[in-house]
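Model the following, please.
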Amino acid sequence: MAGKKKISSFHVTTIMILSILAVVTIFPFYYVFIVSFSSLEAISSHVPYLFPYVFDPEGYKMVFSEPRFLSSFLNSVFVTVAGTVINMLLSVFGAYALSKKRLAGRKVILSMILFTMLFSGGLIPYYLVVSGLHLSNTIWAMIIPSAINTFYLIIMKNYFSSLSPSLEEAAKIDGANDIQILFRVMLPISLPFIATFVLFYSVERWNEWWNALLFINDSSLQPLQIYMRNLLVNYNNQMSQQAMLILGDKRSANFQAVQMASIVVSTVPILCIYPFVQRHFVKGVMVGSVKE
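Down below sits the predicted model:
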């Protein structure tokens, strides 16, 4: 019988430190969730509020009954879906083209792209350009100005450059052109890599608020993040006046519960993407490719 493996003090210390970090990381999410179902009385009588003493869904009822929440939620869904599609199309096309050394002016184009990573015109020129394109107060102001992330484009370009030239040569022998090679050869073997950037772009688009704050004045076009920001501002203003928000049926809802419920509802959709993308992170990016 083999002897038991000895656990060193280093492993014990590492496990303890990682456990503490896990608790510190998870606790804010746990607190937001339990407070979203709390009542003002429960929070006032239990300080700190560490356990779900009551189950009060009034916060969620108010969130879903607010017309601006639904419109802002749908706006964020549209920005996330349309924006991610545009991001991926332009990034993949640009990266694949720049990965080809035969591209005329390739070094100049790469230098210009890298320049934008180091320098920018500033906020005022950026605002004037977007306004000059007549994108102000349109939902496209949250999509078009950030159509490509330069850092992601460079990573994709380096990835396509690392793929075996035999893949392209074999496809050309079969009569495929560059577009067919990209969609029928390169992308199918790059699904784990592509899925990772779909997730990155989706999270960025879902959390979009800066362009909306600058260019969107119409409340019907504002995304969910701006709605949540306004909710936080209103909460801070009302805390000095009242601790409760009176609903139409004369019942009261803890405004902090409304605030936390909005956070939960806005977080769940983007979390639903992770189970479909996470499995690709552990796969090799060259599955099914030609091996030299």
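
CA only for contacts and neighbour counts going forward, please
Will do.

Name all residues that make contact with Phe255.
By C-alpha atoms under 8 Å, 6 or more residues apart in numbering, Phe255 lies in contact with 59, 235, 243-245.

now, which of these sits nearest Leu182?
The shortest approach to Leu182 among these belongs to Gly59, at 48.7 Å (C-alpha to C-alpha).

and for comparison, fold this next one:
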Amino acid sequence: MKNVLGDKRTIAILLGPALLVYSVVMLVPVLVSLGYTLFEGNAIVGFTFVGFDNFVRLFGDSEVHAALLFTLKYAVVVTIGQVLFGYGLALLYAFALKRASGLIRTLVFFPVVMPTVAVALLFQQLFSVAPTQGVVNSFITSFGGVPLDWFGDGGSAFFVIAIMDIWRSMGFYGVLLYSGLIDIPEDVMESARLDGASGWKLIRHIVLPLSLPVLISSLIFSINGTLKVFDSVLALTNGGPGSTTSPLTIAMFDQSFTYGQYGYGSTIAMLLTMVCLAVTFVVFRGAARNRQRAAS
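Alright, predicted model coming up:
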């Protein structure tokens, strides 16, 4: 194996086709999209070179600013919810249910494989106010409260979106983090228990540090996914009411395909790409600092 991996020609033969496909499928569209930022128009009416006018427009566009703010707020809230609830489920699987956790993991994971539209329709019915009250409003009125129009206000609509996406995906992060917990050596756990560590102390000083790599991976995976949220918001609220729940992805989609402004849509996409790279860099730096502190 060492002889094979040490041969540069063999490496090129093995990796060349994969790198070629990756370049064609991933890198070429990125470069084309970057080139579109310097133009306005579309494939039907043609393109006009405008230089950096799209970037100037981007910095002064209040709708894009609102979409960026919503995207960041959504990413923070849903990422924390996904990873926190997922880690709680992983602890439950590993230390409470143990071998009996297989059925529970399957049931909790089931929403992950459900179609987005089906999940959105389910939550529309749960939180509906008209023509019939949903389960949530029926619960509120049973205690003498007033039914709420959850999708008539940006704040309450954001709450429903966050609850839906956390509920839908926490099973995935529960399984992902569970795979990290079961890799913790049993002799380390036994030694900690013999030293008197139990409950929160065991989690805080043994489980959490040893599961930190998979936890950091989950954070990066989650926040990059939430920053690029599209289908769940589109299916549940379509960015409404108005544009109060419209993330950058929907703003990009509208500019590119509704208004036919490929250049400006690509500029919004470039903004989203830079945000994703910046957030990933911050998470990596934070993880590196934590490792340095732990080592010292």
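
Just the buried residues out of the contacts of Phe255 of structure 1, in ChimeraX syntax.
Selecting just the buried residues from those in ChimeraX takes one command, with 16 or more other C-alpha atoms under 10 Å as the test:
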select :59,235,244,245
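
Rebuild the contacts of Phe255 of structure 1 as CSV, extending it with distance to Gly122 of structure 1 and secondary structure.
Below are the contacts of Phe255 of structure 1 laid out as CSV (distance: C-alpha to C-alpha, whole Å; DSSP: H, G, I helix; E, B strand; the rest coil):
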residue, distance to Gly122 of structure 1, secondary structure
Gly59, 40, helix
Tyr235, 32, helix
Ala243, 41, coil
Met244, 42, strand
Leu245, 41, strand
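
now the helices: where do they sit in structure 1?
With DSSP state H applied, structure 1 shows helices at 9-36, 40-45, 58-65, 67-98, 106-118, 123-132, 150-162, 165-173, 178-181, 191-206, 210-215, 224-239, 255-271, 274-277, listed in chain order.

nearest to Trp140 of structure 1, of these?
Once C-alpha to C-alpha is applied to the helices of structure 1, the stretch that comes out nearest is helix 67-98, at 8.1 Å.

tell me, that closest one lands on which residues of structure 2?
Residues 62-93 of structure 2 are where helix 67-98 of structure 1 aligns, taking TM-score structural alignment as the criterion.

Give me the buried positions along the matching stretch.
With burial defined by 16+ other C-alpha under 10 Å, the residues of stretch 62-93 of structure 2 counted as buried are 63-64, 66-75, 77-91, 93.

Chain neighbours aside, what residue packs nearest to Ala66 of structure 2?
Nearest residue to Ala66 of structure 2, sequence neighbours excluded (C-alpha to C-alpha, 6 or more residues apart in numbering): Thr244, at 7.6 Å.

no no, Asn54 of structure 2
Once chain neighbours are set aside, the closest to Asn54 of structure 2 by C-alpha to C-alpha, 6+ apart is Tyr264, at 5.6 Å.

so who does the aligned residue in structure 1 for the one you found touch?
Taking TM-score structural alignment as the alignment basis, one finds that Tyr264 of structure 2 is matched in structure 1 by Val258. Each residue near Val258 of structure 1 by C-alpha under 8 Å, 6+ apart is listed here: 36, 58-60, 62-63.

what's the burial count for Leu15 of structure 2?
11 (other C-alpha atoms under 10 Å).

which residues touch the residue nearest to Ala66 of structure 2?
Contacts of Thr244 of structure 2 (C-alpha under 8 Å, 6+ apart): 66-67, 70, 154.

still contacting in structure 1, which of the residues you listed?
Among the contacts of Thr244 of structure 2, the ones whose aligned partners also stay in contact in structure 1 (both residues aligned by TM-score structural alignment, their matches' C-alpha atoms under 8 Å) are 66-67.

What is the nearest of the contacts of Thr244 of structure 2 to Ala294 of structure 2?
Distance from Ala294 of structure 2 was checked for each of the contacts of Thr244 of structure 2 by C-alpha to C-alpha. The minimum falls on Phe70, at 35.0 Å.

roughly how far apart are the closest one and Gly154 of structure 2?
Here the criterion is C-alpha to C-alpha, to the nearest Å. By it, Phe70 of structure 2 lies 10 Å from Gly154 of structure 2.
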